[in-house]
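Chemist: Sequence isn't available, so here's the structure alone:
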């Protein structure tokens, strides 16, 4: 399949997006501030669901979004609405964070253009790939799970403008602290762009951990104001210190939530392909978030693989932790350790040697799959974690449980 997303060349930019059900697709070009739509160009069908267009004269830094039209029947999983600006699933950079607004959930004909409410994708020229090196971390080493923002937000040695960012993790004070602890790898809780769940803003709350993604490749500007280069430099600094970097990635759902959720990207492009639905058209919910990414669909599998390769090639990360990983192995809703996506990750020449860690449960049927992910996947073990913690803090009656877990 042709490359999707915005491909920058010397002559201009090629835009390409996949949808099997849209009747028409457009790319909206915005001004340098990403505020005013200055052009809307229709993409042309190119076969196999790909719609593309080359636009001469555009350069890296161009801000853009997508629009799609087709049948609108949410009860059947069809959400096409050209008034909804959509963020490119292959965006590698966005110009501002996602902010929840109830107008993003308006039904077709009830709302206005959502372009002012959404980030714009930024067409970017990617850096040369990082030299291919074996991952640093080895099974049995110590992993430090890091919420990036909270970890350095109040650290007195970190310059205030840098606190709470990926760059702050590379500060000598942080690196020396991790080395003193004997950390073999840091596992960064989600650093890709996410949106608050709709119940949080009325409570004056925010999603601090980032487990509600929209686009899988674009870093959150709040955590990585320096973009991909910031992550790449931090990974390099950690490697010099002998510490690996593992990204916690969420491929099981998106922040578009349930039928009352916002239309931001995949939902508006082809909901029935990108998300699992029941035969009556309602969204499957094996994640507890309102939707479930259809990881048994070939286009989703390719998007996941492209995302993983992106972070290995262009940031040099040592591996990945997969949130609610049984979703990646569900075929027609049933978990299979030999599912196509899991096998593709194992066999991919760019990914097969990376550290691969499954969170081995979701809330779907037979969702507890601890011990069932085949090598080279490692697994989080909740029973071991919980009993070791209880023994360590001195809870009574834990000696037998400790022996069992060991």
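Modeler: That came through, no problem. Since the model is a prediction, treat every value here as computed from it, not as a measurement.
Chemist: contacts, neighbours, all on C-alpha from now
Modeler: Fine.
Chemist: in the protein, which spans are helices?
Modeler: 148-152, 172-181, 227-240, 266-274, 298-315, 340-347, 382-392, 399-405 (DSSP state H).
Chemist: need the ones you listed in CSV with mean neighbour count and distance to residue 214, can you?
Modeler: Compiled in CSV, those are given as follows (neighbours: other CA atoms under 10 Å; distance: least, CA to CA, whole Å):
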stretch, mean neighbour count, distance to residue 214
helix 148-152, 20, 18
helix 172-181, 14, 30
helix 227-240, 20, 17
helix 266-274, 24, 8
helix 298-315, 19, 13
helix 340-347, 18, 20
helix 382-392, 15, 27
helix 399-405, 13, 37
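Chemist: With respect to residue 38, which of those lies nearest?
Modeler: helix 266-274 (21.5 Å; CA to CA).
Chemist: And that closest one, what does it pack against?
Modeler: Contact analysis of helix 266-274 by 3 or more CA pairs under 8 Å, 6 or more residues apart in numbering; DSSP states H and E lists strand 63-69, strand 78-79 as its packing neighbours.
Chemist: Just put these in CSV and tack on mean neighbour count.
Modeler: CSV is the format used below for these (neighbours: other CA atoms under 10 Å):
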stretch, mean neighbour count
strand 63-69, 26
strand 78-79, 24
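Chemist: hold the first one in mind and look at this next one:
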């Protein structure tokens, strides 16, 4: 369970910390911060870049900073500004010791540390950028140049320059840096920004690029957690699923499918337009075998190679996905040119009003419950799908960036996690904890190999590992999968043969109530399971609502239940 966070942004407003520790490496490892991560069930903390970086000149001119830190200038030094003032005053060794101490304390809490690293470009920017280091050392060796105009840089990163990883010394630089952070600092892995750039040859992306081969074979690096951002902005830049094992990859297809099903399609349906059906979402729920199941050893990577995400640092937060149809990046000073226009979000009828209440006098009061349910649907789909889930810091408690979907230069309250929680945000935090508890408690929700729709080798009876059903309790056939109007689906994931529970996920993506006949399997003349208990409903504002819901009583296979519009239910076998 990965938690993507910014060192400064996560704790800058956390009042449980002493003021001098807020926004620092030490603050990240403070018991209050660690307790939050542990209570959630986080097993790996993925940190936005902490390599020494510099802001771009155009940001400095506007009084802004490169808050995200994707502007590296020192691959062997931590960014000093994230250290406590005492460490900064004591010098570079004290800053490094604070980083090491952070990693050590997180390890003691059972949390791994993954660093987001930027080896695709540097902070020297484009042709008119500053001369800081590599440009002066050996410009033609370190940076890729345009074959048609060798004086100019080749740019497949969108930053003005591209490090040339076809040159042995640039590859050596990157590998030496990675080993340093693994051996000297003790981190557990790396997430590679714009990783396609790292595997580019003159003819395009090559999964057998020497740098990628080195990651697989290096005795220090090959055993770490390695994650690719599988795209860049050059020709042929989308390569999701094409990186070699043991790398995991950010799954943008998962992100788009989940947003499409729960947000874009309902928005279209509310205007009388068509929807996309359930096929794409089902593929993502099952671990994206179409993306990660090919290669030299088909199916070997397993669903854990898919880093499932609905949001990340780049884009809308989860709360903003349900409150904004359009990006609002005015604070960036780029006249709205920055940030993605393909957000697949839905404001549910009113733009903004993220912190609305249920007050009927509030313009957004009527839609507030549906917005909250939409967030819960997004969370449940993320946390209960096959694959490795990644949650963005603050999504578990409804953080907003006020509609800014590219807050890379906002080192302020727009980007910082707000720990002052309104009641609905406290409920959401408890819901996130509960969903992760369900994931931990039921092995049927933690797939380490791709589903085949066949019995597991450890099961003596003919029980398939995964079966899909429609709302009437019948297995989906070819026509059902291709029905774009279908908005209700049941996913039955069977547990191992040693008594583990089966789990039934029921999704209603329509704008109307859905009458669903709960699915089951007939095995050797009997039904498996014999009954279902409702353990979670996205209509519940808080997990404790299950104690007041009469439908949590055990019901038999084939029983009819009614799901609210745009809702998710989780049943466990009895």
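Modeler: Looks like it came in fine. The model shown is predicted, which means the values in this text are computed figures rather than measured ones.
Chemist: What would you report as the TM-score here?
Modeler: Put the two chains on top of each other and the TM-score (TM-score structural alignment, normalised by the length of the first structure) is 0.63; 265 aligned residues with a CA RMSD of 1.6 Å.
Chemist: Go through the helices of the first structure and name the closest to residue 67 of the first structure.
Modeler: Comparing the helices of the first structure by CA to CA, helix 266-274 comes nearest, at 7.8 Å.
Chemist: okay, the helices of the first structure in TSV with distance to residue 371 of the first structure next?
Modeler: Output for the helices of the first structure, formatted as TSV (distance: least, CA to CA, whole Å):
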stretch	distance to residue 371 of the first structure
helix 148-152	29
helix 172-181	29
helix 227-240	30
helix 266-274	28
helix 298-315	23
helix 340-347	15
helix 382-392	11
helix 399-405	13
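Chemist: From residue 68 of the second structure, how far out is residue 125 of the second structure?
Modeler: 16 Å (CA to CA, to the nearest Å).
Chemist: And residue 179 of the second structure, how far from residue 187 of the second structure?
Modeler: 10 Å.
Chemist: what do you get for residue 1 of the second structure?
Modeler: 16 Å.
Chemist: Next, the angle from the longest helix seen in the second structure to helix 31-40.
Modeler: In the second structure, taking DSSP H as the definition, the longest helix is helix 423-441. Helix 423-441 of the second structure runs at 60 degrees relative to helix 31-40, counting by axes from the mean of the first three to the mean of the last three CA atoms, to 10 degrees.
Chemist: Which elements pack onto the helix or strand following helix 423-441 of the second structure?
Modeler: Counting by DSSP states H and E, the element after helix 423-441 of the second structure in chain order, helix or strand, is strand 466-469. Under the contact definition 3+ CA pairs under 8 Å, 6+ apart, strand 466-469 of the second structure sits against strand 488-493.
Chemist: Residue range in the first structure corresponding to the strand it packs on, please.
Modeler: Counting by TM-score structural alignment, strand 488-493 of the second structure falls onto no part of the first structure.
Chemist: what does stretch 243-258 of the second structure give?
Modeler: Counting by TM-score structural alignment, stretch 243-258 of the second structure corresponds to 373-388 in the first structure.
Chemist: So which residues make contact with the matching stretch?
Modeler: 337, 346, 352, 355-360, 370-371, 398, 401-402, 405-406 (CA atoms under 8 Å, 6 or more residues apart in numbering).
Chemist: Looking at those, which two lie furthest apart in space?
Modeler: Pairwise distances across the contacts of stretch 373-388 of the first structure (CA to CA) peak at 38.1 Å, for the pair 352 and 398.
Chemist: Return the residues in contact with the alignment partner in the second structure of residue 318 of the first structure.
Modeler: Counting by TM-score structural alignment, residue 318 of the first structure corresponds to residue 188 in the second structure. If you count contacts by CA under 8 Å, 6+ apart, residue 188 of the second structure has them with 112, 113, 114, 182, 224, 225.
Chemist: With residue 229 of the first structure instead?
Modeler: So residue 229 of the first structure contacts residue 315 (CA under 8 Å, 6+ apart).
Chemist: now do residue 123 of the second structure
Modeler: Per CA under 8 Å, 6+ apart, neighbours of residue 123 of the second structure: 53, 54, 55, 56, 70, 71, 72, 73.
Chemist: Relative to residue 310 of the first structure, how far out is the residue nearest to residue 308 of the first structure when sequence neighbours are not counted?
Modeler: Residue nearest to residue 308 of the first structure in three dimensions, not counting chain neighbours: residue 351, with 7.4 Å by CA to CA, 6 or more residues apart in numbering. Note on residue 351 of the first structure: its distance to residue 310 of the first structure, by CA to CA, is 10 Å.
Chemist: and what of residue 246 of the first structure?
Modeler: Computed as CA to CA, the residue 246 of the first structure to residue 310 of the first structure distance reads 14 Å.
Chemist: again, but for residue 345 of the first structure
Modeler: 13 Å.
Chemist: same question, residue 50 of the first structure
Modeler: 21 Å.
Chemist: do residue 67 of the first structure as well
Modeler: Taken as CA to CA, the span from residue 67 of the first structure to residue 310 of the first structure is 25 Å.
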